[in-house]
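Trainee: The sequence isn't on hand, but the structure is:
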């Protein structure tokens, strides 16, 4: 045991020496545009509460009603008696929302990605994964018994070369984020779908940062390109725009969902999400569909902040979404700016290598529909003051 702990201590100390040791920040209030972090009020510009629904009063009231009817938890897995009528309602709502035949709920989008790759591939298959895919895709591919081939980011020519190279595999599965969380760009889905048809490949899209955000009515990346029927497996989350609580889902053809119910180990071998969390998803989806101006406000806020930061002289990565990567490039300068912004009352998230490639350190800002113009001006003022003080603008 002592050698084991010594090894851990050594690795932790190395993180601290490299300024990469992550300190936990403790949330002392509801997640909202302003929240209490470590005992002080902060403007939250680093979380994925895209539609501002995580503390919505109508949704909270609905959840209070649900807990009286369904209790706190199911105390059971989905293959036993863990699925309530609420779970089934949300699955059907999500299927209709995304233009798919059916959907299956998971405890997280991470587990949904793991299920998508481990259930549908074997040692005779190949998984083709974008180099900037989310860690859940990376780990899902590793946990599968399939061979894994990483292709350069959104490089469809390279993808085609690999599809041609691996034609002898039983199955070719192309897996990609719909919206890439660090850069805010969108997968070139039309080109990917064409390649999938040509080489008889399966298309899996992780739409975690797109569900409720991208496409008409926030219906996601496939809807953005009118390709709902061309994506074989669509992964989404309930932990970001749709309520900001927890949970994930897979939507697709009925056969896909039936198969996952039988063979999806991350689905079968865990208790289902509590009814209160499911209620958040139901109410949030309803709120988005009944109040489309929420989505409009999100995009207005994103345009305003991107424009303001650019005018100040910051380099903004060409994001296509409400994810705003403020490029600092130098790791030390990035961490310093992030800490100074936090001290000024603005919570953002700095990202440095190895989370992002060397030389691409950035402050990632994420907008919410609930942010007011005053909120954004407060942030811009802090960015201007600190940027000039540090010689960044």
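Mentor: Done, it's in. Not measured: the values here are computed from a predicted model.

Trainee: only C-alpha atoms for contact and neighbour calcs from this point on.
Mentor: Noted.

Trainee: how about the nearest residue to residue 305, chain neighbours excluded?
Mentor: residue 376 (6.6 Å; C-alpha to C-alpha, 6 or more residues apart in numbering).

Trainee: Pretty sure that neighbour sits in a helix.
Mentor: Yes - judged by DSSP: H, G, I helix; E, B strand; the rest coil, residue 376 forms part of a helix.

Trainee: Run a quick neighbour tally on residue 304.
Mentor: 13 (other C-alpha atoms under 10 Å).

Trainee: before we move on, the earlier item: I'd like to know how many residues surround the residue nearest to residue 305.
Mentor: When neighbours are counted by other C-alpha under 10 Å, residue 376 registers 19.

Trainee: Could you do the one 5 residues further on as well?
Mentor: Applying other C-alpha under 10 Å, we find 14 other residues in the vicinity of residue 381.

Trainee: again with the one 10 residues further on
Mentor: Applying the criterion other C-alpha under 10 Å, we find 8 residues in the vicinity of residue 391.

Trainee: can you check residue 104 too?
Mentor: Neighbour tally, residue 104, other C-alpha under 10 Å: 24.

Trainee: this is the comparison structure:
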């Protein structure tokens, strides 16, 4: 099985024949080219406005230029709405999982809104592919909206173990357009053969059985439940990214150093990677971890947490 075929079977059981809602069916998919062009021209503006790491609402109601709303909107995640001047195409773009907190996007509500406003839905699944959902197909499978999401972008370099490369799944017309217009596709070298072989085999394993995905879910909840019972605060819900919230940047760094002395390698995250006052140690559960590995890690957290007064 080729990597392209494996990814198509894994990520698009519905999308190969998917049609958008009736209002969108009249709009040529080639209009996606306008969205891509606008985004390419506006990336610097978005970064300069401080939106690259945060969440914002971005709209364009008066022309092709995107106006950036710099307000943060509290703790709630805002989603990227792009409205082209002609309204030929509306595109809702969101992460499936927000990686720093392990939050899952409310895709059912997003799809409801998209259908209400005749929009397509685009999700980035880099932190969901391979382990979220009953068979590891991602957030849209987990939330039962695979037939309502039109475009999925993801990576081969995280859970699939390929270390490089990625893919986009969507309507055939869009994929043909990307092959002609996408800069990363046009100006990148081909993936190394070992990466292709590794990623293809990973997808084949996920297609053959749900054992890996179910194992990941069980290991994740083992760590989260045991850490919570010990008195730690773990952000997110049911995601293998398990941020141990500490608040203080120095504390996160010192605890990570002490964890390494106990044989557990974890990283402390603090501003500007995360907001001030939201420092954490970000733990990532892997299919390769055993129950003994997880229990040992929890014990190390308990020991260092007591040392630094995080728990009693």
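Mentor: Noted; the coordinates are in hand. Because the structure is predicted, anything quoted here is derived from the model rather than measured.

Trainee: What does the superposition give as a TM-score?
Mentor: Here the TM-score for the pair of chains, by TM-score structural alignment, normalised by the length of structure 2, is 0.79; 281 aligned residues with a C-alpha RMSD of 3.4 Å.

Trainee: if we can go back for a sec, what's the counterpart of the residue nearest to residue 305 of structure 1 in structure 2?
Mentor: Under the alignment (TM-score structural alignment), residue 376 of structure 1 pairs with residue 294 in structure 2.

Trainee: secondary structure class for residue 37 of structure 2?
Mentor: helix.

Trainee: Please, which helix or strand holds residue 60 of structure 1?
Mentor: Taking DSSP states H and E as the criterion, the element that holds residue 60 of structure 1 is helix 57-70.

Trainee: matching residues in structure 2 for that helix?
Mentor: Under TM-score structural alignment, there's no match for helix 57-70 of structure 1.

Trainee: can you tell me which helix or strand residue 303 of structure 1 belongs to?
Mentor: helix 293-312.

Trainee: Pull up the aligned stretch in structure 2 for that helix.
Mentor: Aligning helix 293-312 of structure 1 against structure 2 (TM-score structural alignment) gives residues 211-230.

Trainee: that older thread, can you name the next helix or strand after the helix holding residue 60 of structure 1?
Mentor: helix 85-98.

Trainee: C-terminal to that next one, what's the next element?
Mentor: From helix 85-98 of structure 1 onward toward the C-terminus, using DSSP H and E, the following helix or strand is strand 102-106.

Trainee: which residues are in contact with that following strand?
Mentor: The contact list for strand 102-106 of structure 1 (C-alpha atoms under 8 Å, 6 or more residues apart in numbering) reads 87, 91-92, 94-96, 112, 247-254, 257, 261, 266-267, 272-273.

Trainee: and what of stretch 72-81 of structure 2?
Mentor: 54, 55, 56, 57, 58, 59, 90, 91, 92, 93, 94.

Trainee: ok, now how distant is the third one from residue 103 of structure 2?
Mentor: Read that as residue 56 of structure 2. 16 Å (C-alpha to C-alpha, to the nearest Å).

Trainee: and if you look at the first one?
Mentor: When distance is defined by C-alpha to C-alpha, residue 54 of structure 2 is 14 Å away from residue 103 of structure 2.

Trainee: more crowded one of those two?
Mentor: Set residue 54 of structure 2 next to residue 103 and count neighbours by other C-alpha under 10 Å: residue 103 wins out with 19 against 14.

Trainee: residue in structure 1 matching the more buried one?
Mentor: So, by TM-score structural alignment, residue 103 of structure 2 is matched to residue 185.

Trainee: who are the neighbours in contact with its match?
Mentor: 179, 318, 319, 320, 321.

Trainee: burial count for whichever residue in structure 2 pairs up with residue 229 of structure 1?
Mentor: Counting by TM-score structural alignment, residue 229 of structure 1 lines up with residue 147 in structure 2. Per other C-alpha under 10 Å, the neighbour tally for residue 147 of structure 2 reads 16.

Trainee: Going by residue numbers, what spans are helices in the stretch 201-350 of structure 1?
Mentor: Assigned by DSSP state H, counting those that start in this stretch, the helices in the stretch 201-350 of structure 1 fall at 221-224, 254-263, 265-268, 275-290, 293-312, 331-343.

Trainee: with structure 2 superposed, average distance for the fifth one?
Mentor: In the superposition against structure 2, helix 293-312 of structure 1 averages 1.3 Å from its aligned positions (mean C-alpha distance after the TM-score superposition for structure 1).
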